[in-house]
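Engineer: give me the fold of what follows.
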Amino acid sequence: MIDNSSRVPDSLLSRRICQMVKLDPDAPAVFFDGQTFTWSFYADAVADLASLLAAYPGARRVGIVLRNRPGPIAALIATLGTGREVVTLSPHLGDIGLEQDILDLAPDVIVAEDADWARAAVLGSSEMVGAIALRTGADRGLAAQPVSWSPRPSLRDPGDVAVLMMTSGTTGRPKRVELTYDRMTAAFRAAGLVFDDAHEPHLRGRTDILWASVAHISGLYFAVAHVVEGRTIALLEKFEVVAWTELVRRHRPGYVRLPPTALRMVLQAGVDTETFDSVRAVGSGTAPLPPELMDEFEARYGIPVLGNYGATEFAGAIAGWTLKDKKQWGPRKRGSVGRAHHGIELRIVDGETGSVLLPGETGLLEARGGQLPGADGAWLRTTDLATIDDEGFLFIRGRADEAINRGGFKIPPSVIEDALAAHPAVDEVSAVALPDPRLGQVPVAAVTLLSPATEEELMEYLTSRLTRYQRPVAIKVVDQMPRTPSLKISRALVREHYFDGDTQHEAVEVPETSPGDTAMTGEPS
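Structural biologist: Coordinates of the predicted model:
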């Protein structure tokens, strides 16, 4: 048994957070829904969490129902500021999924707003795991919820874990990955942030806009970065063109983040060019950036779009464009996601032999660096097919797996298939991707039945089992599944036989947890 009763990691990131939130207590830190929250809001949250948990030094793992609201973000900052481990809990999960997450992860502490504590799944599961329950909100710091908690011996080594986060499922079923304090620090440094005990911290004047879900790596990364860098943020609960453009006009940021889905929405909404008067560059990540979309946006607004490449497992982006590279290489490297960030090495290998390929040859991408998981110096193999040219520019050619990329969220077909297969009337399931003009891809599913069930009933069945973006836009009941010679269901034939020509879908919209940018922080260099 490991005794973690008194150990709280003393990381550079935690020290930086505690420094930044105390620099100017009355300066604005967050603008949200017509309200201004000063840096003292964060400082109070750090102090509140330390005080509330002083009697429970073993309570290190803090589950937070992470909405894009000041209270949950303050809880995130407080957890990292006190050297504890954040367990991300998505408010967009159905009750069954959220309850299972809490039961599986057994956080020592759960933090949520009143609306989420009203959900039986949150309150009931927190009682079952014996968690300390804390309320948060815009009108308070952190307050104890009257739920009993009995200190229990922990078998977990407290180690250096900062965030236990769910991946989006690019390489298979979504899984939890550990992001350590050291790796998060390395990710910030790779993106150009300099902070250590030798540099005097200070607040910056410009305001950034944060709308990417903090329950996912993009939003969480930038929520923490805004504190580390000392920038004010204007916060949105999700991306909406009108609300976002109003914030751009009001706060005049120098750099904004728009993944391909949001770029397309801005273009389709006909946002005027004056809105972008202050913007020097637009960062775009989370999903492949079609060159034609980039060209259209740049032609209309005269602003360079800087693509990037990253993943949850990487604690952010590991490659991207800079303004300098864009000016020098832009037209010649059209379609590239940029070059490796500082401290990151990239190479392309043969998927079968592992041999390193020459510039321009296509193979599996491997990476190594301080922000990547694994042993020091070890290469991490991805499932992305890619090439690297003579100047070091990375081009992503596709995926070696079958993940469906819906506006930046990666959905393994097995997630949909397993959820539908649990219905008592369902025999077999095959989920596939269809092209979509706005989101890139959307999921659909074909099912065979053991007993009668309508497609509407099956859709309703998924509402409490899958997030909104994981749910298929269409389900078709079919007589039989097409198969390969080895008798496996052929997804290609399912798409061809049952969904060929289906390019229009009802209610195809940006997922409620709109994807954000896994790129850089602050302004581009």
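Engineer: contacts and neighbour counts: CA atoms only from here.
Structural biologist: Will do.
Engineer: the stretch 351-500 of the chain: strands as residue ranges?
Structural biologist: For the stretch 351-500 of the chain, the strands defined by DSSP state E, counting those that start in this stretch occupy 363-369, 380-388, 393-399, 404-406, 409-411, 426-436, 440-449, 474-477.
Engineer: surely residue 67 and residue 216 touch.
Structural biologist: No. If you go by CA atoms under 8 Å, residue 67 and residue 216 don't touch, sitting 10.4 Å apart.
Engineer: and this one, so I can compare the two:
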Amino acid sequence: MYPNLLKKRSSLTPNRVALRFNEQAWTFEQLYNEANEFAEKLHTKGIRSGMRIAILASSNPQLVIAIHGCMQLGCELVMLNERLTEEELNFQIQDSHTDYLLVDSLEKRSLAYSHKLSFEEINLAVQTTFKIEKDWFKNRTITIMYTSGTTGNPKGVRQSLENHVMNAMGSAVNLGIQPNDCWLCTVPLFHISGFSILMRSVVYGMTVNLHAKFDAEKAVEEIMSGTVTRMSVVAVTLERIISVLEARNLFFPNTFQSMLVGGGPVPLNYLERAIQRNIPVLQTYGMTETASQTTTLSSEDAIRKLGSAGKPLFFADVRIDGEEKIGEICIKGPHVTMGYVGAAELKNPLVDGWLHTGDIGYIDEEGYLFVVDRRSDLIISGGENIYPAEIEQSLVKHPAVKEAGVVGKHDDKWGQVPVAFVVLKEDVSEEELKAFMKTEMASYKQPVSYYFVEQLPRNASNKLMRRELFNCVQEMK
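Structural biologist: From the prediction side, this is the model:
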């Protein structure tokens, strides 16, 4: 058993600020009281402990209160991605066997679902008291989050109370907990990167400064003011923050402790530029099935092991599957999911206790993990393995290139060859990029074609959607 997280935190530090949004602030006691009020109103509407509740809403305080309210009531939360199409949302609602759907406004959400309630409807309801549990079973399912679905239908991943708590504890052991810690949250709360920040908040007693969405200018202003100490980003948002600092010739203050960067390999060019701007970047590696981080680079190794995702957190273990140095990354620990829901429910995610991630990487002689790429994104050309992320990292070294995405296309002679989609900072020709890449890597790795685009397709967590790039290549035939 673990304690009821928000109830326990509210009793320990009732007057500490839990949440800030724009000019508003909530203490842990206020957040607990408002969450309980919301839970009592849900109870009035017929929602009971053990029900599965899907939530479709923007990141704001009402969503935070709804999340904690559902947890107080003992419900399982299906966190829906705002950016999905109606067809994709309907699949997840049906696949998860959702009992009720909560939305931030009926006008905004037109999903045809009979058991649908808006936050406004719930807030207008009367309160019906129920017994709030002091302790929770550690294997209780807290959230269900669907994988990105970049290679077919997404799977609904169960994340237990133990998964969330042990992930938060592992992160705390790695980062340390400071009395003035405040996490700037610009990542969506429906994604594990955002939800895990809420979990750390109640476990650590830490303030969360919540933004509705990522804005590089606003993020820089808040960090420069000294009000926040930590932030989670992905490679593309890190680059946007760096660009703002470079344009203004600014350097992060020493009050800022760590910038956790996940969501895939980070170009070394970004990391080198970040160091120049005094950004303490800690590259991390994790996934929906591991309730966020599994490995994180410690601050003292940030420069010495540039490009590494670090060592496993205290309660996690990582190994490489395969006879070669580079192979599939496998993970074990109390933060790893025990299973899926819906169509994938019969699929056991573990093999002899290990989660096979589908990611490719290697562990160096000192035990540091380096993530190379997704196994499904591997390009095999003339029998040679080509990792798109390696090519992307080289491309962004060119001063005219802002972002790059690489995929393979069919070739009668070689089987597959790489092609590149490029977002530019300034004009550059395809010939110039080809000449540059000749100095960067072997000829068989170099893109045979370049497509200049305004932006790259990304999902809600800003991960590159290579499948869409591959579809573009297919359409160009």
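Engineer: aligned to residue 32 of structure 1, what sits in structure 2?
Structural biologist: Alignment note (TM-score structural alignment): residue 32 of structure 1 maps to residue 21 of structure 2.
Engineer: residue 105 of structure 2 versus that match, what's the distance?
Structural biologist: Separation of residue 21 of structure 2 from residue 105 of structure 2 (CA to CA, to the nearest Å): 19 Å.
Engineer: tell me the secondary structure for residue 15 of structure 1?
Structural biologist: Assigned state for residue 15 of structure 1: helix (three-state reduction, DSSP: H, G, I helix; E, B strand; the rest coil).
Engineer: burial of the equivalent of it over in structure 2, as a residue count?
Structural biologist: If you follow residue 15 of structure 1 across to structure 2 using TM-score structural alignment, you land on residue 4. Using other CA atoms under 10 Å, residue 4 of structure 2 has 17 neighbouring residues.
Engineer: correct me, but residue 4 of structure 2 touches residue 140?
Structural biologist: No. Here residue 4 of structure 2 lies out of contact with residue 140, judged by CA under 8 Å, at a distance of 11.6 Å.
Engineer: thinking again about what came up before, nearest to residue 250 of structure 1, out of the strands of the stretch 351-500 of structure 1?
Structural biologist: Proximity to residue 250 of structure 1 (CA to CA) singles out strand 409-411 among the strands of the stretch 351-500 of structure 1, at 29.6 Å.
Engineer: mind listing what's buried in that closest one?
Structural biologist: Judged by neighbour count (16 or more other CA atoms under 10 Å), strand 409-411 of structure 1 contains these buried residues: 409-411.
Engineer: and for stretch 356-367 of structure 2?
Structural biologist: For stretch 356-367 of structure 2, by 16+ other CA under 10 Å, it's 356-357, 359-363.
Engineer: how about residue 282 of structure 2, what does it touch?
Structural biologist: Neighbouring residues of residue 282 of structure 2 by CA atoms under 8 Å, 6 or more residues apart in numbering: 258-261, 296-299, 302, 309.
Engineer: what's the closest of the residues you listed to residue 377 of structure 2?
Structural biologist: Closest to residue 377 of structure 2, out of all of the contacts of residue 282 of structure 2 and judged by CA to CA, is residue 309, at 19.2 Å.
Engineer: which residue in structure 1 lines up with that closest one?
Structural biologist: So, by TM-score structural alignment, residue 309 of structure 2 is matched to residue 337.
Engineer: about what we covered before: ok, the closest residue to the match of residue 32 of structure 1 other than its chain neighbours - contacts?
Structural biologist: Nearest non-adjacent residue to residue 21 of structure 2, counting by CA to CA, 6 or more residues apart in numbering: residue 210, 5.3 Å away. By CA under 8 Å, 6+ apart, residue 210 of structure 2 lies in contact with 19-21, 59-61, 184-186.
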